[in-house]
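Peer 1: sequence-free structure coming up:
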């Protein structure tokens, strides 16, 4: 059991290391210097593909070595949990569609008020929540209608990684959008959706 947990943690750390490297600004600068404007179109699809490929070993090992079951949620509650997961799965792609400008390499590497800078442009799901990816990730994990020992450990470690990544990502957004984003942070919570939609001033 201990060896299976260690292997799972190694796989998760490997995924996190690759994910963090590819998302780092030095790597993005290297990609843009190498590919020029083509990097803006190619980066996100390739990044997402690599993320899927590198998470597959972890998913497979969890499937083969789930550990002891801690609980299984009975019906009808399990279907409510699955429904919440489905909604969270919809939010992720919607968040990408609502703010594609946040993920453009040229804009990410620019400073506020520089020639390449862009407006924050808050709309869609971002009017209610600052980090829909963090919320959807947490919901998908913790609404799983069953729990095992190995799954619990991976979920805890992944939660820590997602929160740290969200904090780092927001520091990037502050550097990219400056006071625009600081004002936005004052009105919209990171993961708790607000009842009233936020609008740009």
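Peer 2: The structure has been received and is ready for your questions. Since the structure is predicted, the reported quantities are computational estimates derived from the model, not experimental observations.

Peer 1: okay, CA-based contacts and neighbour counts for the rest of this
Peer 2: OK.

Peer 1: mind listing what's buried in the lengthiest helix in the chain?
Peer 2: Scanning the chain for the longest helix, with DSSP state H as the assignment, gives helix 149-177. Buried residues in helix 149-177, counting neighbours by 16 or more other CA atoms under 10 Å, are found at 149-152, 154-155, 158-159, 162, 166, 170, 173-177.

Peer 1: Excluding chain neighbours, what is closest to the residue most central in space within the chain?
Peer 2: The residue lying closest to the centre of the chain (CA atoms, centre = their mean) is residue 133, at 4.3 Å. Spatial nearest neighbour of residue 133, excluding adjacent residues (CA to CA, 6 or more residues apart in numbering): residue 92 at 5.7 Å.

Peer 1: So what touches the helix or strand the one you found falls within?
Peer 2: Using DSSP states H and E, residue 92 sits within helix 77-98. Residues outside helix 77-98 that contact it (CA atoms under 8 Å, 6 or more residues apart in numbering): 123-126, 132-133, 135-137, 139-140, 143-145.

Peer 1: Alongside the first one, take a look at this:
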């Protein structure tokens, strides 16, 4: 193995592990945030209106980064200096950093809108954990799950190309076309303690998820053609049993 090739392989492995580290850490922090609310890691001492603007800006940072980098046109533009087989891992790495920024810098408002106690609080908590179980169900229903782009790098290091997986609807994909988004939406809204910042977070993320899903559907139709159109006719986008 030549020097440049060895260096390239080391760099590819480094990107792979960085994506895994920041990806898993950010997802864990995000799930904790959805359950417990603001982690109050850093407090800037802002007034409520000011901190809500900051929180909105953090959401916008993640939305813009994620939405730009996931587009095929952006991926094509950066292919001159990011190898295609590295791109998914780079995307996961950068997304992990921005998501950690959202969770770590998020400011909690003192404006309390609602607080649910008693058995209803326990019910909401149960719905949260059922949604987590739903996410796990969704992962297990897939033949492979590579959210951090490591699979493409491993195949590249072995001089192979990953096999294209046929489209198939299993598990929760038989109920809704986007089960991961469905369960995340539930997790957003089952918080028993609703502050102004949490309401802002829920509204912005709900809008972004819905708009992003509509755009993603266009890409899937373009990629899979009539097979996905038939799937759209059979299975609803978000709400089970509504097609």
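Peer 2: Arrived safely, thanks for sending. Remember, it's a predicted structure, so these values are computed and weren't measured experimentally.

Peer 1: what residues are up against the residue nearest to the centre of structure 1?
Peer 2: 91, 92, 95.

Peer 1: Distance check, the aligned partner of it in structure 2 against residue 115 of structure 2.
Peer 2: Aligned by TM-score structural alignment, residue 133 of structure 1 pairs with residue 180 of structure 2. To residue 115 of structure 2, residue 180 of structure 2 is 27 Å away according to CA to CA, to the nearest Å.

Peer 1: For residue 26 of structure 1, see how far away the residue nearest to residue 133 of structure 1 is.
Peer 2: 26 Å.

Peer 1: same deal with residue 175 of structure 1?
Peer 2: With distances taken as CA to CA, residue 175 of structure 1 is found 15 Å from residue 26 of structure 1.

Peer 1: circling back to that earlier point, more neighbours: which of residue 92 and residue 26 of structure 1?
Peer 2: Using other CA atoms under 10 Å, the more surrounded residue of residue 92 of structure 1 and residue 26 is residue 92, with 18 against 12.

Peer 1: and the more buried one, what pairs with it in structure 2?
Peer 2: With TM-score structural alignment as the criterion, residue 92 of structure 1 pairs with residue 135.

Peer 1: Can you list the residue ranges for strands in structure 1?
Peer 2: Per DSSP state E, structure 1 carries strands over the ranges 69-72, 146-148.

Peer 1: what range in structure 1 matches the longest helix along structure 2?
Peer 2: Secondary structure of structure 2 read by DSSP H shows that its longest helix is helix 3-36. Under the alignment (TM-score structural alignment), helix 3-36 of structure 2 falls on nothing in structure 1.

Peer 1: How about that helix, which residues are buried there?
Peer 2: Within helix 3-36 of structure 2, judged by 16+ other CA under 10 Å, the buried ones are 9, 12-13, 15-20, 22-24, 26, 29-31, 33-35.

Peer 1: Now do the same for residue 109 of structure 2: its match in structure 1.
Peer 2: Checking TM-score structural alignment: residue 109 of structure 2 goes with residue 66.

Peer 1: quick one: its match and residue 148 touch, right?
Peer 2: Yes: using CA atoms under 8 Å, residue 66 of structure 1 is in contact with residue 148, at 6.0 Å.

Peer 1: circling back to that earlier point, quick one: the match of residue 133 of structure 1 and residue 17 of structure 2, what's the gap?
Peer 2: On the measure of CA to CA, residue 180 of structure 2 and residue 17 of structure 2 end up 24 Å apart.

Peer 1: do the same with residue 67 of structure 2
Peer 2: Residue 67 of structure 2 is 23 Å from residue 17 of structure 2, by CA to CA.

Peer 1: same thing with residue 199 of structure 2?
Peer 2: Residue 199 of structure 2 is 35 Å from residue 17 of structure 2, by CA to CA.

Peer 1: cool, and residue 23 of structure 2?
Peer 2: 9 Å.

Peer 1: Burial check on the alignment partner in structure 2 of residue 81 of structure 1, number of neighbours?
Peer 2: By TM-score structural alignment, residue 81 of structure 1 lines up with residue 124 in structure 2. Using other CA under 10 Å, residue 124 of structure 2 has 19 neighbouring residues.

Peer 1: Next: residue 39 of structure 1.
Peer 2: 20.

Peer 1: ok, it touching residue 107?
Peer 2: No: counting by CA under 8 Å, residue 39 of structure 1 does not reach residue 107; the two are 11.9 Å apart.

Peer 1: Run through who's touching stretch 57-66 of structure 1.
Peer 2: With CA under 8 Å, 6+ apart as the criterion, stretch 57-66 of structure 1 contacts 4, 8, 11, 12, 148, 149, 150, 151.

Peer 1: Quick check: nearest residue in space to the third one, chain neighbours excluded?
Peer 2: The spatial neighbour of residue 11 of structure 1 that comes closest, neighbours along the chain excluded (CA to CA, 6+ apart), is residue 58 at 5.7 Å.

Peer 1: how much space is there between that neighbour and residue 19 of structure 1?
Peer 2: Taking CA to CA, one finds residue 58 of structure 1 at 14 Å from residue 19 of structure 1.

Peer 1: Look at the two and report which has more neighbours.
Peer 2: Taking other CA under 10 Å, residue 58 of structure 1 and residue 19 do not tie; residue 58 has more neighbours (20 against 17).

Peer 1: For the more buried one, give its distance to residue 52 of structure 1.
Peer 2: Per CA to CA, residue 58 of structure 1 is found 10 Å from residue 52 of structure 1.

Peer 1: same check, this time on residue 181 of structure 1
Peer 2: Counting by CA to CA, the gap from residue 181 of structure 1 to residue 52 of structure 1 is 30 Å.
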